[in-house]
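**Student:** The sequence and its predicted three-dimensional model are supplied below.
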Amino acid sequence: MNDCTICQIKTPHHVCPVCQHELTSDPHSESLYPEVQTTFRKNSKKKIIFFIMISMLAISIFINFTVSTTVLWSLYVLGSVLYAIILINHTFLSDAHSGSKVLLQLCGLSLMLILFDINSGFYRWSINYVVPFFGIMAITVITFFLLRNPNDLKIYFKYYFFLLLINLVLVGLVNSSLYSTVQWPSAMFLFYSTFILGGIVFFSYRKMKVELKRFFHF
């Protein structure tokens, strides 16, 4: 915009339409056009990492099914890439709650190793040992976070609840020889998780009672 000091008007013209004097530009005046965003958030590194991982996965599947399908070694690459995406996107680059990160790590690692076990002949080492001990580690880590932040009981409770669901699934695995052939790791997880949950309820019964009412809406 140009400013006419005589008529005290602003006009986009170089000559004042009233007094016909040449005008001077005002650097503080508003522009006729909206401001265009020229800078954007840089996330090229994240995109490059994901592109490399997806490319590795696609190339591995292509080579595996082109050369030979007797051994599906590309499933190892598939499990590793999917877990790496969870690890990078949700654990390292996300502002998600620590309990959510622990729970997703438990699910991601367990599913990846179960996939490896199935692809290598399904000797059930994933069901017998990996899932129970990963469950014990997850409960231990969440309990540590809860002891550091006791005021976050409401937040951590839902993650304990989901771990309890995993606990109930393991009850079925213990009683079914079709999936689990070694019972003591699952039994240890059942005892440990029940012991920890019982201790939390014992030491914070009133607060836990309130959170239960809020959680189940009664």
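**Tutor:** Yep, it's here.
**Student:** When you work out contacts or count neighbours from here on, use the C-alpha atoms and nothing else.
**Tutor:** Fine.
**Student:** Output the longest helix belonging to the protein.
**Tutor:** Ranked by residue count under DSSP state H, the longest helix found in the chain is helix 44-67.
**Student:** alright, now check it against this:
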Amino acid sequence: MNKCLNCDMWTHHEICPLCHAETIGEGVHEEGAHYPAYDMEEYKKKTRISRIAIFSGVLAVLACLVINIAVMPRFLWVFYVAVAVFYVLVSLNHTILSASHLGGKIVAQVVSLTVLLLVIDIMSGAIQWSVNYVVPFLIIAGILLMSIIILKVRLRWGGYVSFLLMMIALGFSPAVFYLTGIATVLWPSVVAALFAVATFSSILLFANQAFMTQLGRRFHI
């Protein structure tokens, strides 16, 4: 069996079928050694915790809705509870308990935090602190974190390409907020967009051929 260091996969070919890089022969490996151990009990435990969390979250939101309508129907503070429960469930089920890709967890955290901040901002009187300042720098932090991880893992960056492109695309959302009048402060939106452009430009300039091959496949080039 040969191993591709770029894709971190085993193949019988001397050229990787995914990135077309030259593979390295490392001998024959024991059957089943290519896959991680699967703990059924651990999976059942995580599934049970996830279902209990979802049930408890829905129950809490419904209880708060009834109390809100009965006590203070003119101010629907239940939305604060609902969006907080949404973020906690995303963090628990997708970030903590899930075996999902780290890149996907970062994207999910950025998106869910953005939703949380937007709802809180709107419910507090649409002061626009979220879209003006917090969301742009939150997205910048997400792009930066993803870039650092890619630089750190190096030979196992293939799985991060799609998620990095998602974060770069999100980098332009603050500019969209400003152009549509949702945001009122220009410079944070410009900084986020420029950072996204700079990151993408760095990929095009400094990435190796394998990375460019993966990038071309994402855009069907």
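**Tutor:** Alright, I've got the coordinates. It should be emphasised that the depicted structure is a prediction, and the values quoted were computed from it without experimental measurement.
**Student:** ok, back up a step: can you tell me which helices and strands whatever helix or strand comes next after the longest helix of the first structure packs against?
**Tutor:** Where DSSP states H and E defines the elements, the next helix or strand beyond helix 44-67 of the first structure is helix 74-86. If contacts are counted by 3 or more Cα pairs under 8 Å, 6 or more residues apart in numbering; DSSP states H and E, helix 74-86 of the first structure sits against helix 44-67, helix 98-119.
**Student:** returning to that earlier point: report the angle between the axes of the longest helix of the first structure and helix 74-86?
**Tutor:** Per axes from the mean of the first three to the mean of the last three Cα atoms, to 10 degrees, the angle that helix 44-67 of the first structure makes with helix 74-86 is 170 degrees.
**Student:** who touches helix 44-67 of the first structure?
**Tutor:** Outside helix 44-67 of the first structure, the residues that touch it by Cα atoms under 8 Å, 6 or more residues apart in numbering are 72-74, 77-78, 81, 85.
**Student:** how about 7 Å then?
**Tutor:** Helix 44-67 of the first structure is touched from outside by 72, 74, 77-78, 81, with contacts defined as Cα atoms under 7 Å, 6 or more residues apart in numbering.
**Student:** quick one: contacts for the residue most central in space within the second structure?
**Tutor:** Nearest to the geometric centre of the second structure sits V107, at 1.3 Å (Cα atoms, centre = their mean). By Cα under 7 Å, 6+ apart, V107 of the second structure lies in contact with 163, 167.
**Student:** Tell me the residue in the first structure aligned with it.
**Tutor:** Structural alignment (TM-score structural alignment) places V107 of the second structure against L103 in the first structure.
**Student:** swap in S98 of the second structure?
**Tutor:** Per TM-score structural alignment, S98 of the second structure is aligned with S94.
**Student:** and if you look at A84 of the second structure?
**Tutor:** Counting by TM-score structural alignment, A84 of the second structure corresponds to S80 in the first structure.
**Student:** Setting the sequence-adjacent residues aside, check what's closest to that match.
**Tutor:** M112 (7.0 Å; Cα to Cα, 6 or more residues apart in numbering).
**Student:** what's the distance between the aligned partner of the one you found in the second structure and K45 of the second structure?
**Tutor:** Residue pairing (TM-score structural alignment): M112 of the first structure is matched to L116 of the second structure. According to Cα to Cα, to the nearest Å, L116 of the second structure stands 28 Å off from K45 of the second structure.
**Student:** Repeat that for V66 of the second structure.
**Tutor:** Distance of V66 of the second structure to K45 of the second structure, given as Cα to Cα: 32 Å.
**Student:** do the same with T114 of the second structure
**Tutor:** Going from T114 of the second structure to K45 of the second structure by Cα to Cα gives 30 Å.
**Student:** The two - which one has more neighbours?
**Tutor:** Applying other Cα atoms under 10 Å to T114 of the second structure and K45 shows that T114 carries more neighbours, namely 20 against 11.
**Student:** hmm, back to that, any idea how far the match of V107 of the second structure is from K209 of the first structure?
**Tutor:** 23 Å.
**Student:** Now do the longest helix of the first structure: distance to the chain's middle.
**Tutor:** Its chain's average C-alpha position is 21 Å from that of helix 44-67 of the first structure, according to Cα atoms, centre = their mean, to the nearest Å.
**Student:** Can you point out the buried residues in that helix?
**Tutor:** Within helix 44-67 of the first structure, the residues scored as buried using 16 or more other Cα atoms under 10 Å are 50, 53-54, 56-57, 60-61, 64.
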